[in-house]
Every structure is written in C-alpha cells, then in structure tokens.
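Visitor: quick check, what structure comes out for this input:
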Amino acid sequence: MSFDLASRLAELGLRLPDVSPPRGVYVPAVCSGRLVYVAGQVPMVEGELVATGKVGASVTPEEAYELSQRCALASLAAAVSVTAQGAVTGVVKVVGYVVSADGFVGQPSVVDGASDLFLAVFGEAGRHARSAVGVAELPLGAPVEIEVVFEASG
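Guide: Have a look, this model is predicted:
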C-alpha cells in the first residue's frame, strides 16, 4: 500500500499553506534524485510573518513549538510544490534555528514541534536526523526557522 499524503493530512485536520515567495535569490525547494531540499521556512501566513521576538523572552517556548509546526507545514508545502503530492514519502533531516533569549537552552523542545508534526504525518518514515540550534537573529525577526530534507518516491 502506498502512502497518501493528502489523505493523511486530511485525517489530521491539516492543510498545506501556500508556498511563501522567496525574499532573496533562491527557490523554496529543489528536488535532486530522491531527495527534496527545502530552504529554511519561517512562520508565515499569506506571505506575512506571524510572530517576532526571542524565545524565552517575548515568545514562550509553547508558542515557539507551535511556530515550529507552522514552519514544518510550510516546508512540506514547498516540497510538494516541486514534486507530486504523493511523491513526498518521508523526512531525512531537520535543522531548526531558534532565536534565543540569554540563558534559554530549550531549543530541542521548540524544534520538537516540527519533529512531532512529521511523525504524525509520516509515521516511522517521519523519524529523522536533526539539529536544534540557538541563534541571535533570523531573517525578518522570526523566532524560529526550520530547514528540511525530505525523501520522495522515484
């Protein structure tokens, strides 16, 4: 039985957002062989950033977890934009960047938002290698950015 991404998203009550247009000289995603490399995604709705600030200060870890999930869905939308929707079959690698207030060390818990979403969508095929990195600033003042490598079927 093959994986049906659209059905799985519907079961979870999730909808892929529109792919945000790049704000620089790059493309949102590139397919190379069976891998789909997605540029870092920040939490956007209809092309606008939904939150700014530092996690552990003006953004709570719980809010950042949800923003991480939003970034993960945006990453999946970008991957689907360069493949057939059913072709995206799993997650290989996630890198999460978290703008961190002084002393905030909960970056892995924030990036768990993306990881948990991918596990819910793909099951075991959503289990991935991962890095969670604290940073001083991100583009547009975003508190979280998620970069993903997906696997696609032939």
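Visitor: switch to C-alpha atoms for all contacts and neighbour counts from now on
Guide: Will do.
Visitor: next structured bit after the longest strand along the chain?
Guide: In terms of residue count, the longest strand belonging to the chain (DSSP state E) is strand 88-99. Downstream of strand 88-99, the first helix or strand assigned by DSSP states H and E is helix 107-122.
Visitor: what angle do that next one and strand 88-99 make?
Guide: When axes from the mean of the first three to the mean of the last three C-alpha atoms, to 10 degrees is applied, the directions of helix 107-122 and strand 88-99 differ by 160 degrees.
Visitor: residues in contact with helix 107-122?
Guide: The contact list for helix 107-122, computed with C-alpha atoms under 8 Å, 6 or more residues apart in numbering, reads 5, 8-9, 12, 61-62, 64-72, 89-91, 94, 96-98, 100, 125-128, 132-134, 146.
Visitor: now, which of the residues you listed lie within helices?
Guide: 5, 8-9, 61-62, 64-72 (DSSP state H).
Visitor: now the other sequence, so there's something to compare against:
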Amino acid sequence: MSTPEERLAGLGLTLPEVVPPLAAYVPAVRTGDHVYTSGQLPLVDGKLAVTGKVGADLDADLAKEQARICALNALAAVASVAGGLSNIVRIVKVVGFVASAPGFTGQPQVINGASELLGEVFGDAGRHARSAVGVAVLPLDAPVEVELIAEVR
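Guide: From the prediction side, this is the model:
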C-alpha cells in the first residue's frame, strides 16, 4: 500500500511551496480534525500560466488542467498545517469556481481536474462532496479557483 506522497510522485508531481496569501487571510486553518483551505489559484512559481474566462479566452480542457494545479496548491496548504499528506484521512468537500464566459455551462467538467487529482492521490478517501460554480471574474483574472475541506489525524 503506497502513501499519498508516493502516489503523488508516481504522477510525476511534487507538493509545491504553499502559495503566499494575496490579501488578509491564511492559506489554511485547522480546527479539530478538519482543515479548511482558502481559495487556491493555479499559481506556479507565483505566476498564472493563463488568465481569462473559460469558454472565451481558454477552453474547458486547459481550464481543467488549471483546476488540477489549484488542487495541488490546496493539498500543499492542507499538508502545511496537518503535518504532511499522510495525515489526511479523507477529502470531505471541494468547491470550485470557474470564471465563465456567458453561456458556458461546463463548470463540472472543469472542476473534475481537481477532483480527479484528489482521487489519484487518495483513492476512495479522495472521493468528496463538491460544488462547481460559474462566476464573472476571479482574483488576478484567474480562470479557476479551488478550495477544499479535509479530515486529518
């Protein structure tokens, strides 16, 4: 049986540094056996690879890849207050926001990028409740933002 860290490495991924807050908040808060993350943007090395509205400036497949990056950043935030990925018991809830062009209705498919990564890393413990919401605009003109709640030991 492999650990979440080993499964992440098997995907060719490493846990990034926790993304510093863009305003007056913290990346994650632990209360009891749960960690709540702030919304995580698809920042890599402090930068967005793409910006704009899904369905106008970028397609759903590229946005799905960005949601995967958001989930990786969220896992880094959880691990930072839980003592590592192996202390995550299960992913409880994911909320995904998609900056959507008028008429774009593929928000669930975009946020699957985050959900699928969590399943690959945690197996059944990565299955979660979820909301996928279309919004007019996100911070820094990001196409997606993801937050999650995790149960930890």
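Visitor: ok, of the ones in helices among the contacts of helix 107-122 of the first structure, which one's closest to G33 of the first structure?
Guide: Distances from these to G33 of the first structure were compared by C-alpha to C-alpha; the smallest belongs to L5, at 19.5 Å.
Visitor: pull the number of nearby residues for the residue nearest to the closest one when sequence neighbours are not counted.
Guide: Spatially, and ignoring its direct neighbours in sequence, L5 of the first structure is nearest to G86 (5.5 Å; C-alpha to C-alpha, 6 or more residues apart in numbering). The tally of other residues near G86 of the first structure (other C-alpha atoms under 10 Å) stands at 15.
Visitor: give me the most central residue, the second structure.
Guide: A71 (2.1 Å; C-alpha atoms, centre = their mean).
Visitor: show me the contacts for the residue nearest to R70 of the first structure when sequence neighbours are not counted.
Guide: The spatially closest residue to R70 of the first structure, leaving aside those adjacent along the chain, is P43, at 5.7 Å (C-alpha to C-alpha, 6+ apart). For P43 of the first structure, the contacting residues are L49, V50, A51, L67, S68, R70, C71, A74, A142, V144, E145, by C-alpha under 8 Å, 6+ apart.
Visitor: got the contact list for the second one?
Guide: Counting by C-alpha under 8 Å, 6+ apart, V50 of the first structure touches P43, M44.
Visitor: what's the separation between it and V19 of the first structure?
Guide: 15 Å (C-alpha to C-alpha, to the nearest Å).
Visitor: next: the third one.
Guide: In this view, A51 of the first structure and V19 of the first structure are 18 Å apart by C-alpha to C-alpha.
Visitor: go on, the last one?
Guide: Summarising the geometry, the distance separating E145 of the first structure from V19 of the first structure, computed by C-alpha to C-alpha, is 15 Å.
Visitor: just the fifth one next, same as before
Guide: Counting by C-alpha to C-alpha, the separation of S68 of the first structure from V19 of the first structure is 16 Å.
Visitor: neighbour-wise, which of these two wins?
Guide: Applying other C-alpha under 10 Å to S68 of the first structure and V19 shows that S68 carries more neighbours, namely 31 against 22.
Visitor: thought the more buried one was touching E145?
Guide: Yes: shown here, S68 of the first structure and E145 form a contact pair, counting by C-alpha atoms under 8 Å, at 7.2 Å.
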